[in-house]
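1. Build me a structure from this.
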Amino acid sequence: MKLITLAAVAAITFTTSAFGNESIIPVSQEIKDTTVNLRDKAIKDDSAYEILKSLTTEVGARHPGTPGEKAGIEWGVNKLKTLGFDKVYTEDVKMNGWLRGIETAEILLPSYQKMVITTLGRSKSTPKGGLEAEIVHFKSYADLEKATDGSLKGKIAFISKRMEKFKDGAGYGPAVIARSKGHELAAQKGAEALLIRSIGTDDHRNPHTGSTNVAMGYTAVPAIALSNPDADQLIRLIDYGHTPKIRLNVQTQDLGPIVTKNVIGEITGREFPDEVVVIGGHLDSWDLGTGAVDDGAGVAIAMATAALIKNNTKERPRRTIRVILWGAEELGLIGARAYAKARQEDGTIANHVIGSESDFGAGPIYGLQSSSNVSDNALHVIDTMASLMGTLGVSRRSGDTTGGPDMIPLSKLGVPALKLMQDGTDYFDLHHTPDDTFDKVNPEHMRQNVAAWTVFTYIAAEWPGSFK
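-> Predicted coordinates:
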């Protein structure tokens, strides 16, 4: 990182730290006043909502390897330029492409009924024409673990664990292992396929797709998610004493090696241009909806935040604000891992001052959390951010954070992170479903998000001290 200039040092009042001879650099009144002005402008600004409308309407779904993804990348570059970013560029991300095709499911016995399913990421196909077999019910991934290896030969493993609904999405972790690793376990037990209750909290007849732990190639057996009402139907049949026989037909396509992109826009810092504050969201989406809450909202919030700061301050912040629209997040943080690896290789990882990603929908922000590696001498800055977000309904929260999914690779390399905690009570009703569309987004909540993100981003870029 660059050293603070003598002029900057002269303008700063230092106080002695309780932790030794180090000094605490306060957040100046000028920074606070500018931040309040920006916050108050943001709460009346619909730029993020309009950006999201454009993305979801003029582009739509953005699954890697599709024309929609290519259109999304072009849209991102053009929109950043239109918003006046100083520098706009892309970085190639190599990956293996995969597409879904036919998806049908039916209960054959004891009573006929069509079911609503979707394939999970990188699922292999069933045989042409489909697969017919009885299901064996397991209430959880842990219960499937207890089955004897090879005991499910000729059967379909069905995991029915329902995700619990929490404001902070805490039910996701305990449930999602069935989606990510269940296919391997089902194959180990001899099953012909894996069928899971969707990892979601709704009762709509919309299945939830999502990634598995396969980066290339295919899952060990076909891996399929069932809508929650259809999962309940199977359980009721079992409770009546029946052993349902079903037919599954999913056909998928491996595209082989493809190249997607991270799209990056910068507002160049006036004093420390090589030091960067990272904000962003992931540009890709699943193909079932239009990727509005996951993660078009985060993309729009980050873009609008940086543009608002640029257009409403007398001079640029000290540091560079780097907006990253990560690629291929849904298939395993592929763009984020590529970005972190590139920064390691070019030696600029140390220039990443602090970062955060918006990737939990478009609900209002209620808390501000910092990572455990934020310096004790910088915690007062985070407290100041939370204080200035107080009028927005945000309070300081304890705990640790990586700053969002795409921040995980940077966090592992030591980059400090903040989490702007959103109310995700209904997020997993929409997550990875056809219902992830623009009409689900509240413009008032988008304004509140941008106001909170503006407080964090401006102070992080303008305060001259170190967060590390």
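2. switch to C-alpha atoms for all contacts and neighbour counts from now on
-> OK.
3. Only the buried residues of the helix or strand encompassing Ala304, if you could.
-> Using DSSP states H and E, Ala304 sits in helix 297-311. Going by neighbour count (16 or more other Cα atoms under 10 Å), the buried part of helix 297-311 is 297-310.
4. Mind putting the residues you listed into CSV with distance to Asp435?
-> Output for the buried residues of helix 297-311, formatted as CSV (distance: Cα to Cα, whole Å):
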residue, distance to Asp435
Ala297, 14
Gly298, 17
Val299, 19
Ala300, 19
Ile301, 20
Ala302, 23
Met303, 24
Ala304, 24
Thr305, 26
Ala306, 29
Ala307, 29
Leu308, 30
Ile309, 33
Lys310, 34
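5. Also this sequence, please, to line up against the first:
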Amino acid sequence: MRRLAVAIAALLATSGALAAEPTSIPAKSLAAAAQLREQALADDTAWKVTESLTTEVGPRMAGSEADARAVAWAKAKFKALGFDKVYVEPVTFPKWERRGEQAQVVGANAQPLHVTALGGSPAGTVEGEIVRFPDLAALKAAPAGSLAGKIAFVDYQMGKKRDGADYGIGGAVRSRAPSEAIRKGAVGFLMRSAGTDSHRVPHTGITRFDEGLTPVPSAALSSPDADQLARLAALGPVRVRVALDCGWDGTATSYNVIGEITGRGKPKEVVVIGGHLDSWDLGTGAIDDGAGVGITMAAGHLIGQLKQAPKRTIRVVAFANEEQGLYGGKAYAEARAKAGELPVHQIGAESDFGAGRIYGFNTGSGNAEGSREATRQIAEVLAPLGIEYMPAKGGPGPDIGPIAAKGGAWGWLAQDGTDYFDLHHTADDTLDKIDPKALAQNVAAYAVFAYLAAEADGGFGSEAKATVPPSE
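-> Got it, this is the predicted structure:
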């Protein structure tokens, strides 16, 4: 009988452990977060940080001399902002360089075209008749061998949308169409830029070539030049010459730069926020992603200025080489998984969609049901910022994606990206395009989110478990 009683008691104890209390946030913490929100709205730290990065370093392509200067800048900035602990973690990747690019229509209608090489393109000069396709599907449907000796031109036009949904299509053209063109026999590839502006500035971005294919020179046209080429093609055959001086040049090592505000009660558990430190080389990387670095550094700094540190550690990461393949995010996730740190990763969020106002919020993970109440509580403190709780939407940011795929919980703070793709990956990505008040609203949102996630009684569902997180 005694053995049975002991067994029943053990079973009840186990059941109690399994039926853990839902995650929630103390009222005192909610009140402190509301004060933090108002303080952040009046603070200009994010603007100063973004101004410093884009002015003192400027464009910082992964693996470049400027990238190394950006790493040194980030270490110094974290220290100047009062972070308790500042350190770096190495990230190694293939190095791609741009040295020069030009294109022109040749023949009776000879004229220059404004282009930029796609990241990953090889160098080379090609000349041939263009064949225009309205989208990737049309290129895929072209007969085998029909582009022999010709240059494929995919003319897909992205539309403006708050959530940037059309980038999924435009980005697919950039990443997949060059390989499709090669399979059809093309000697070169052109695309209308993956953007929504009408300026004569082309948009760059990384492309990939499928294994077994010989890469061909691949470039993006500015929207006005794509329009011009389409009009010429409607009149009859058009020949174009594309000359690119670019390509892969060995490997390079950069660094994830990390700053921490140490937690008072559970310092080994971390809330992660961040942006990526690298940029493309055409502009100064203000909206992509100087703003994200500025927003999250400022949020961590403001939390660090509180009289009492949050319960958990706030970790701000300036990720390396996001642009060419999420190398920093992947390295960060691999290191945490190897160290068995997934369970102490409370939650993570990345700011990498410009500097437009945040309009929506949600959290998620492979095991997030117990944290719905805490998410709702955070949403209530965010509401005065004009941010709506959207419980069925969202996903992790690019560099948070790899750790989310390993079971890490994610936060989603949705920025208004209506105009983001006017500037994305172009020479127009400069500081003057950022609205300081919108930037401050982002800081307020990230500060509230990070602080309250760190203060929560309970977790947001992080566990070492392979999963497929939703896209944003």
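6. Work out the TM-score between the chains.
-> Once superposed, chain against chain, the TM-score is 0.92 (TM-score structural alignment, normalised by the length of structure 1); 446 aligned residues with a Cα RMSD of 1.8 Å.
7. which residues of structure 2 does the helix or strand that the helix holding Ala304 of structure 1 is followed by align to?
-> From helix 297-311 of structure 1 onward toward the C-terminus, using DSSP H and E, the following helix or strand is strand 319-326. Strand 319-326 of structure 1 lines up with residues 312-319 of structure 2 when matched by TM-score structural alignment.
8. before we move on, what about stretch 164-171 of structure 1?
-> The aligned range for stretch 164-171 of structure 1 in structure 2 is 159-166, by TM-score structural alignment.
9. number of nearby residues for Phe133 of structure 2?
-> Neighbourhood size, Phe133 of structure 2 [other Cα atoms under 10 Å]: 19.
10. Aligned to it, what sits in structure 1?
-> The alignment partner of Phe133 of structure 2 in structure 1, by TM-score structural alignment, is Phe138.
11. what residues are up against that match?
-> By Cα atoms under 8 Å, 6 or more residues apart in numbering, the contact set of Phe138 of structure 1 is 144, 157-160.
12. so Asn456 of structure 1 sits in a helix?
-> You called it Asn, but residue 456 of structure 1 is Phe. Yes. Counting by DSSP: H, G, I helix; E, B strand; the rest coil, Phe456 of structure 1 is found in a helix.
13. Pull up the aligned stretch in structure 1 for stretch 29-44 of structure 2.
-> Using TM-score structural alignment, stretch 29-44 of structure 2 pairs with 31-46 in structure 1.
14. Surely Arg183 of structure 2 and Ala144 touch.
-> Yes. With contact defined as Cα atoms under 8 Å, Arg183 of structure 2 counts as touching Ala144 (7.3 Å).
15. more crowded one of these two?
-> The neighbour comparison of Arg183 of structure 2 against Ala144 (other Cα under 10 Å) goes to Arg183, with 19 against 12.
16. so who does the more buried one touch?
-> With contact taken as Cα under 8 Å, 6+ apart, Arg183 of structure 2 is in contact with 144-145, 213.
17. Shared with structure 2, which of the contacts of Phe138 of structure 1?
-> Cross-checking the contacts of Phe138 of structure 1 against structure 2 gives 144, 157-160 as conserved contacts, using both residues aligned by TM-score structural alignment, their matches' Cα atoms under 8 Å.
18. So which of those residues belong to helices?
-> Leu144 (DSSP state H).
19. Looking at the kept ones among the contacts of Phe138 of structure 1, which is nearest Glu30 of structure 1?
-> Within the kept ones among the contacts of Phe138 of structure 1, proximity to Glu30 of structure 1 (Cα to Cα) peaks at Ser160, which comes in at 55.7 Å.
20. Give me the neighbour count for the corresponding residue of structure 1 for Gly100 of structure 2.
-> Aligned counterpart of Gly100 of structure 2 in structure 1: Ile102 (TM-score structural alignment). Burial measure for Ile102 of structure 1: 12 neighbouring residues, criterion other Cα under 10 Å.
21. To which secondary structure element is Ile102 of structure 1 assigned?
-> Assigned by DSSP H and E, Ile102 of structure 1 belongs to strand 87-109.
22. That strand vs structure 2, average distance?
-> By mean Cα distance after the TM-score superposition for structure 1, the fitted strand 87-109 of structure 1 averages 0.8 Å away from its aligned residues in structure 2.
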